[in-house]
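>>> attaching a predicted model along with its sequence, questions to come.
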Amino acid sequence: MNHSESGHGLRPHSSTSVSRPLLRLASMRRGDVLVLTAAGEIDLSTTPDLSESLAGAIAQRPPTLVVDLTPTTFLACAGLSVLLAAHQLTGDRTRFAVVAGSRASWRPIHLTGVDRLLTVHRRLDDAVADAAPMVVRTVVADATILVTATGGARAGAAEALTEKLRQASELCRGVVLVDVSACTLPAVDVVGSVRAAFTRDGRDRGGIRVLNADEDLRKALEAAGIACCVPAGRGR
């Protein structure tokens, strides 16, 4: 795709362009994730550099592109427009996310509602984990089945977890333990998967225990009437 003709505001510059000192851009790979870090001020004078770097990153077609704004000290509306344009250009081929780990980056993203349009994390590690495919393993021991879910929230992950849990519920005559301690699915998806797998005809089939150390998810599970126990050494 010729990004200079896309009409989305991302335009590659010539290789002789020099980055302005107000904004420093650097990229690195973390597995399948390409991380573009922006340090400094993002305003009308520096958005061309951000636009250029994003266009170059998108051209590489990484499975996931993460823009880390944690070192950003100022984020103007012009910068938000470039991020939204990048999200449009990635399309279905590249997963796009933003890390807003500082007040200077998070506040404008939240106040303008951009966090409702983009996937936004507060920590880079969370963004990288979220990009990982979900892996669900099942171990059978006597009358207990342990289902362990690890990885992120790619499309279809919640459905995959639901199907594995449904299979476990059909096979198990005792207790099904579901370990989601290393799972980065949103709490609402975890609760939905558990309820869909262990509820039949509007009644709870029982025999389910969720292992989890996240306080928000624990509260969501309890509100849904799902038993939860915290693994040893993981409590808060």
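That came through, no problem.

>>> contacts, neighbours, all on C-alpha from now
OK.

>>> how far does stretch 97-105 stretch from start to finish?
End-to-end span of stretch 97-105 (CA to CA, to the nearest Å): 14 Å.

>>> alongside the first one, take a look at this:
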Amino acid sequence: MSSGQRPGPGGEALIVTGRAASTDAVVVSVVGEVDMLTAPQLLPAIVEYVAKKPCRLLVVDLTGVTFLGSPGLKVLLEVQAFAGDRELKVRFVTADNRHATRPLEITGLDKMLTSSPSVHDALQELDRAADVD
């Protein structure tokens, strides 16, 4: 499943795909540039995936991002608010992708957004929470 694609200023399209990773988790992968032209596509795509597959955990995989501008950072905060309004846990995965981690660190958003080192680790957090319940 993928959302519409729109080229960014560098000509690269934003590709957003989603999948059910378990009975309680949805993983949305973001590939390409998240800038002022493409950022408006991100939240609606995530909302669509969550509507199709209700979940307790939303994982946003940013490891394929090649540019993350201020409009993209704003959308990540909107994604966190969307998840909070629905009582979903949300984890942002950047791994060692400097295109994603650097803007988050510079703005301090790395302290505000809950991250996981990998999609696998994020999904393990859900399993650990289920073991506690």
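Happy to help now that I have it. Just so it is clear, the model here is predicted, and its values are computed rather than measured.

>>> TM value for the aligned chains?
Once superposed, the chains reach a TM-score of 0.81 (TM-score structural alignment, normalised by the length of structure 2), with 121 aligned residues with a CA RMSD of 1.9 Å.

>>> structure 2: matching residues for the helix or strand hosting A129 of structure 1?
Under the criterion of DSSP states H and E, A129 of structure 1 resides in helix 124-131. Aligned by TM-score structural alignment, helix 124-131 of structure 1 falls on residues 119-126 of structure 2.

>>> now the helices for structure 2?
Taking DSSP state H as the criterion, structure 2 carries its helices at 42-52, 70-85, 98-107, 119-132.

>>> what sits up against the second one?
So that's helix 70-85 of structure 2. Contacts of helix 70-85 of structure 2 with the rest of the structure, by CA atoms under 8 Å, 6 or more residues apart in numbering, involve 34-36, 39-40, 42-43, 46, 58, 89-90, 103-104, 113.

>>> tell me which residues of that helix are tucked away?
By neighbour count with 16 or more other CA atoms under 10 Å, helix 70-85 of structure 2 contains the buried residues G72, L73, V75, L76, V79, Q80, F82, A83.

>>> residue in structure 2 matching S27 of structure 1?
Using TM-score structural alignment, S27 of structure 1 pairs with G18 in structure 2.

>>> run a quick neighbour tally on its match.
Look at G18 of structure 2: counted by other CA atoms under 10 Å, it has 22 neighbours.

>>> residues contacting the closest residue to it other than its chain neighbours?
Spatial nearest neighbour of G18 of structure 2, excluding adjacent residues (CA to CA, 6 or more residues apart in numbering): V28 at 4.2 Å. Taking CA under 8 Å, 6+ apart, we find V28 of structure 2 in contact with V16, T17, G18, R19, I46, Y49, L58, V59, V60, D61.

>>> how about I109 of structure 1?
Contacts here follow CA under 8 Å, 6+ apart; on that basis I109 of structure 1 touches L80, D115.

>>> repeat that for D68 of structure 1.
Counted by CA under 8 Å, 6+ apart, D68 of structure 1 has contacts V35, L36, T37, A38, V98, V99, A100, G101, L124.

>>> which of those are still contacts in structure 2?
With both residues aligned by TM-score structural alignment, their matches' CA atoms under 8 Å, the contacts of these that structure 2 also has are V35, L36, T37, A38, V98, V99, A100, L124.

>>> how close does the counterpart of the second one in structure 2 get to R102 of structure 2?
Applying TM-score structural alignment, one finds that L36 of structure 1 aligns to V28 in structure 2. To R102 of structure 2, V28 of structure 2 is 21 Å away according to CA to CA.

>>> which stretches in structure 1 count as strands?
Secondary structure of structure 1 by DSSP state E: the strands cover 23-30, 33-42, 64-68, 72-75, 95-99, 119-121, 135-141, 144-151, 175-183, 199-200, 203-204, 208-211, 228-229.

>>> what stretch of structure 2 does the last one fall on?
Residues of structure 2 matching strand 228-229 of structure 1 are absent, with TM-score structural alignment as the criterion.

>>> what packs against that strand?
strand 208-211, helix 215-223 (3 or more CA pairs under 8 Å, 6 or more residues apart in numbering; DSSP states H and E).
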